[in-house]
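Student: coords please:
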Amino acid sequence: MLTKTWSLSRDRCFAPDPIQRQIAHKFFDNISSLPIVCPHGHVDPALLADPAARFGSPTELLIIPDHYIFRMLYSRGISLESLGIPTTDGSPVETDHRKIWQLFADHFYLFRGTPSGLWLREELTNVFGVDEPLNSRNAGYIYDYLAEKLALPEFSPRALFKRFHIEVLCTTDAASDRLEHHQSLHQEGWTQIRPTFRPDAVVNLDTPGWRENLAKLESSVGREISTYATFIQVLEERRAYFKKMGATATDHSAATPYTAQLSDQEAEAIFTRALAGKLNSFDAQQFTGHMFVEMARMSAEDGLVMQMHCGVTRNHNPAIFERFGSDKGADIPLQLEWTQNLRPLLSAYGNHKNFHLILFGMDESTYSRELAPLAGHYPAVLLGPPWWFHDSVNGMERYFDRVMETAGLYNTAGFNDDTRAFVSIPARHTVWRRVACNWLAGLVVRGLVEEEEGFEMAQALVYDLAKSAYKLD
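Tutor: Purely as a prediction, here's the structure:
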């Protein structure tokens, strides 16, 4: 048996003021049992499609796939090879999962005060029942304890999905994806697992491996894509297929939210140059900006909610990208400008009754200056929650303080966890719920809203807004 020395504070994420804390507890107690809605994330649907699927070892579950974890370790001089992160060329990395876990435990202190530390602590205690702080001394014991738990049927992905009380979970899927896993899930009645259409790999012409990605799209539709007109037709067909499979949203990522409207002839010329390998950086920027507007046009026609995630320089560390590939913790936020960049798109569709756009950005300075005013005016625009580096207690507090007065609560899209780490989902939602309840309690203490209103606002923030924004009702 583990010795009882570790527990989660009942007051975590709440203000020290006793009156505010008391009200925050009341709000949280009222909403804590609401189902979890996950309208945007990166959980692999294969994990849930196979009834026999398991998470593997504790190392495979918590370390190797999670760039939040190994990013911090790498920043302190620990090589990715020693953490078992696969290389793109297949060169050797550490394969002893107990050894990797020991290295992780030796440096577990690095996560103190970080959102990853908060999530990990809640995962270990609430999901697995670990009640002893992970450290160098007990690393092997806790590894064995977790391995035993993970082998049990009640810790399978499907069992935890039900235990977590997840009402709906949306994955993120390439335009070329045939959605076989979603098909098998739906055949079994698991229709609460929905795809999301993400065409970045073929829409952003400067994506590494763009020609190979286009070939995958050609394979999925069974015909050659040799013109821009065919390209647009295929994307429309794929969107229709995704919608048939339960998708309610699309997702688009670019460094900046630049948008532009090109003529068909201009777009065709750029696409032709891309096919010939003669693309330049200006071409790529113009085409991505144009395709943002085209995707808005398609959303206005088919009703799929459009998400834009902007403001990150991908693969900032070339040595890591060349050896390990993308999504390895080397993505760094950018300074953004939204007002002028989005004007072509919003001029065309910002007032359209059937168009819905959810914006996510990494530059917090734009919250009150641009994003909140845009959402507070255009009927089509909603603000997504604090994203990525700002998915934290402080990031959420800054978001509430800078956005809500101008945009209004009901011009935001609630919360999404945006995670690949399946077992962290409840922890991430709990942090949002606690911080939201604490913020609302502060409004009550200052006399800005009535306590009765606070209860309704809390339910909106943790449940209603996300369902409405993503058309999941």
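Student: drop to CA atoms for contacts and neighbour counts, all remaining ones
Tutor: Noted.
Student: what residues sit buried inside stretch 186-202?
Tutor: Of the residues in stretch 186-202, those scored as buried under the neighbour-count criterion (16 or more other Cα atoms under 10 Å) are 186, 191-202.
Student: that should have said stretch 8-21, apologies.
Tutor: By neighbour count on 16+ other Cα under 10 Å, the buried set for stretch 8-21 is 13-15, 20-21.
Student: what does stretch 332-347 give?
Tutor: Buried positions in stretch 332-347, judged by neighbour count with 16+ other Cα under 10 Å: 333-339, 341-346.
Student: please enumerate residues in contact with that stretch?
Tutor: Stretch 332-347 is touched from outside by 255-261, 292-293, 296, 311-316, 361-363, 366, 370-371, 374, 378, with contacts defined as Cα atoms under 8 Å, 6 or more residues apart in numbering.
Student: on that earlier part again, which two among the buried residues of stretch 8-21 are spaced furthest apart?
Tutor: Set against one another by Cα to Cα, the buried residues of stretch 8-21 have their most distant pair in Cys13 and Gln20, with a gap of 11.7 Å.
Student: who touches both of these two?
Tutor: Taking Cα under 8 Å, 6+ apart as the criterion, Cys13 and Gln20 both touch Asn438.
Student: return the distance of stretch 443-453 from the chain's centre.
Tutor: Centroid separation for stretch 443-453 versus its chain: 31 Å, with Cα atoms, centre = their mean, to the nearest Å.
Student: repeat that for stretch 29-38.
Tutor: Computed by Cα atoms, centre = their mean, the separation of stretch 29-38 from the middle of its chain amounts to 19 Å.
Student: likewise stretch 323-337?
Tutor: 14 Å.
Student: what of stretch 221-240?
Tutor: Put simply, stretch 221-240 sits 27 Å off its chain's centre (Cα atoms, centre = their mean).
Student: now it: buried residues?
Tutor: Neighbour count says stretch 221-240 has 225, 228, 231-232, 234-236, 238-239 buried, by 16+ other Cα under 10 Å.
Student: for those residues, which one is nearest Leu8?
Tutor: Within the buried residues of stretch 221-240, distances to Leu8 taken as Cα to Cα reach their minimum at Arg239, with 43.6 Å.
Student: one more, so I can put them side by side:
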Amino acid sequence: MSPMPLSPHPDRLLPADPGVRDIARELYAAVKDLPIISPHGHVPVEWLAEDTPFTDPTTLLLTPDHYTNRMLHSAGGVDLADLGVPVGTPLSEERSRAAFRLLCENWRYLRGTPVQFWFESEFHDVFGVTVRPSAETADQIYDQIADCLTRPEFTPRALYRRFGIEALATTDDPCSDLASHTALAADPEWDGRVVPTFRPDAYLEPARPAWRQLTAALADAADVDITDYASHVEAMRVRRQFFKDRGAVSTDHSHADAGTARLSDAEAERLFQEALAGAISPADGDRLRRHMINDQARLACDDGLVMTLHPAVARNHDSDAQRRFGADVGGDVPHAVEFTRALQPMLDAYGNAEGFHLVVFTMDETVFSRELAPLAGWYRGVYVGAPWWFIDEPDAIMRYRRSVTGYAGFAKTSGFIDDTRAFCSIPARHDVSRRVDSAFLASLVAEHRLAMDEALETAVDLVSTQPRKVFKL
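Tutor: Next up, the predicted model:
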């Protein structure tokens, strides 16, 4: 029996109604080849700075993709270790091929998910694969991709250019020396744009066990003697400026809640001294952290870095997976979050300040229409981020547009945020967003709520104008 062909339909994700689909086709045609702006993600800058060829299909396509790993783990019963987790695990050719077989053998578990869309696009559009993944075709597909990876047109830089990426942001520790970013920017053969992102989460959690060690590292990196709260803020200011001087445009924050309530100066200092002594309680650690986040917004008003906030994720929910593989292997689950009262202290102070940009995105869909759209619909500096992570799938993106557009409009949204470690999936993920946005705009045209010229202009804005403006690119 011949293998089933792999040939993604050109109208995938476009409306089923023929008349609306024709409108969506025209809108999609206007944006499908526009440059990609990826303002939040986790692709290692070293890949592009060193331009070292990728070693094998598994470590490039499968191991770093949390979405795929969690589905193979949950539905297929696959052990994460057999997929090469954690990232950075050296894989022999035999282990790499075995992991790839597991993906293909369990292909049915990806049906109807965005993961299927991404992989079909990667396999077909990037590597020229024309057979559907299965147990029978696994080795054939593996060999074809492995052969591609030996060619110069599949090096990291070549793919960056082929994907049409205009700007790509990484996520970086506040104490990083950003050496690879500096080297890449100085390379005369490099003409792309890769910028660092300041991610201070762990440094703003005073009750966590590692906080004192992190604070000592922050003091060394900033060359600031951190003895009180004011000197901690100064160290943050120094490191933020260090990042900005090396191209950073944003900071990234993710905590258990969105709280930004301020303390009195005396109370903040008292709690900070308790934290330095290792004696702060979890509840007081949260209070101090919310005060610290408020001050990050104040610093953002001074240095102009865009502030992104995506709270309410139960990290490392599976403690056994964390024990075996370390943090951040995909066992993260969303929980409910409140923004209206939580953000009020920060927005009351800075929400309408000149140059302040706050991008809020979350996995809790329920807050898009209830809280985020109304907040963005009032405060000049607030933008609603795109559906993120577990919900960056077609139906969720459509629900997002329907939830926020009526109150906030298109101009108060961020543009698509792919938040990915899977480099080759970047064009596929952005393509999903472009197709769904085209479908949404087509429905507005079909219902005579937008003229076609307005829809065309908006389609381009969502891909280009908005992310450039919101992230100051």
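Student: sorry, back to before: and the buried residues of stretch 186-202 of structure 1 as a markdown table, adding distance to Val168 of structure 1 and secondary structure?
Tutor: Formatted as a markdown table, the entries for these read as follows, by distance: Cα to Cα, whole Å; DSSP: H, G, I helix; E, B strand; the rest coil:
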| residue | distance to Val168 of structure 1 | secondary structure |
| --- | --- | --- |
| His186 | 13 | helix |
| Thr191 | 8 | coil |
| Gln192 | 5 | coil |
| Ile193 | 6 | strand |
| Arg194 | 8 | strand |
| Pro195 | 11 | coil |
| Thr196 | 12 | coil |
| Phe197 | 16 | strand |
| Arg198 | 18 | strand |
| Pro199 | 22 | coil |
| Asp200 | 24 | helix |
| Ala201 | 26 | helix |
| Val202 | 28 | helix |
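Student: re the thing from before, filter the buried residues of stretch 221-240 of structure 1 down to just the ones in helices.
Tutor: Restricting the buried residues of stretch 221-240 of structure 1 to those inside helices, with DSSP state H as the criterion, leaves 228, 231-232, 234-236, 238-239.
Student: out of the residues you listed, the closest to Gly117 of structure 1 would be?
Tutor: Arg239 (38.0 Å).
Student: looking at the buried residues of stretch 332-347 of structure 1, which is nearest Val221 of structure 1?
Tutor: The shortest gap between Val221 of structure 1 and any of the buried residues of stretch 332-347 of structure 1 belongs to Leu345, at 28.5 Å (Cα to Cα).
Student: gap between that closest one and Gly395 of structure 1?
Tutor: As defined by Cα to Cα, to the nearest Å, Leu345 of structure 1 lies at a distance of 28 Å from Gly395 of structure 1.
Student: pretty sure Gly192 of structure 2 contacts Ala167?
Tutor: Yes: contact criterion Cα atoms under 8 Å: Gly192 of structure 2 and Ala167 qualify, at 7.1 Å.
Student: doesn't Leu444 of structure 2 belong to a strand?
Tutor: No: following the definition DSSP: H, G, I helix; E, B strand; the rest coil, Leu444 of structure 2 is helix and is not counted among the residues of a strand.
Student: that one touches Met452, doesn't it?
Tutor: No: under the criterion of Cα under 8 Å, Leu444 of structure 2 is not in contact with Met452, lying 9.2 Å apart.
Student: what does the host helix or strand of Tyr400 of structure 2 contact?
Tutor: Tyr400 of structure 2 is located in helix 394-408, with elements delineated by DSSP states H and E. The set of residues external to helix 394-408 of structure 2 that reach it, using Cα under 8 Å, 6+ apart, is 13, 114, 365, 368-369, 372-374, 376-377, 384, 386-387, 391, 432-433, 436-437, 440.
Student: equivalent range in structure 1 for that helix?
Tutor: Here helix 394-408 of structure 2 aligns to structure 1 at residues 393-407, judged by TM-score structural alignment.
Student: skipping adjacent residues, who's closest to the most centrally placed residue in structure 1 in space?
Tutor: Taking Cα atoms, centre = their mean, the centroid of structure 1 lies closest to Asp418, which sits 1.7 Å from it. With Cα to Cα, 6 or more residues apart in numbering as the measure, Gly41 is the residue that lies nearest to Asp418 of structure 1, at 3.8 Å, once sequence neighbours are left out.
Student: kindly report the same for Leu47 of structure 1.
Tutor: Once its chain neighbours are removed from consideration, Leu47 of structure 1 has its nearest residue in Ala53; the separation is 6.1 Å (Cα to Cα, 6+ apart).
Student: burial check on Pro174 of structure 2, number of neighbours?
Tutor: When counting by other Cα atoms under 10 Å, one arrives at 25 neighbours for Pro174 of structure 2.
Student: also the one 4 residues further on?
Tutor: Leu178 of structure 2 is flanked by 17 other residues according to other Cα under 10 Å.
Student: how about the strands in structure 2?
Tutor: 36-38, 165-169, 194-195, 250-253, 306-309, 313-314, 333-334, 358-360, 382-384 (DSSP state E).
Student: please identify the most buried of the ones you listed.
Tutor: Here the criterion is mean neighbour count by mean count of other Cα atoms under 10 Å, and of the strands of structure 2 the winner is strand 382-384, at a mean of 28.
Student: tell me how far that one lies from the chain's centre.
Tutor: Between the mean C-alpha location of strand 382-384 of structure 2 and the chain-wide mean there is a distance of 16 Å, by Cα atoms, centre = their mean.
Student: which other helices and strands does that strand contact?
Tutor: strand 358-360, helix 373-376 (3 or more Cα pairs under 8 Å, 6 or more residues apart in numbering; DSSP states H and E).
Student: mind giving me JSON lines with these and columns for distance to Asp147 of structure 2?
Tutor: Written out in JSON lines, the entries for those read as follows (distance: least, Cα to Cα, whole Å):
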{"stretch": "strand 358-360", "distance to Asp147 of structure 2": "41"}
{"stretch": "helix 373-376", "distance to Asp147 of structure 2": "48"}
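Student: out of the ones you listed, nearest to Pro156 of structure 2?
Tutor: Of all those, the one in closest proximity to Pro156 of structure 2, counting by Cα to Cα, is strand 358-360 (29.0 Å).
Student: and the closest one, how far from structure 1 on average?
Tutor: With mean Cα distance after the TM-score superposition for structure 1, strand 358-360 of structure 2 departs from structure 1 by a mean of 0.7 Å once superposed.
Student: who's in contact with that strand?
Tutor: In contact with strand 358-360 of structure 2 (Cα under 8 Å, 6+ apart) are residues 306-310, 372, 381-385, 414, 470.
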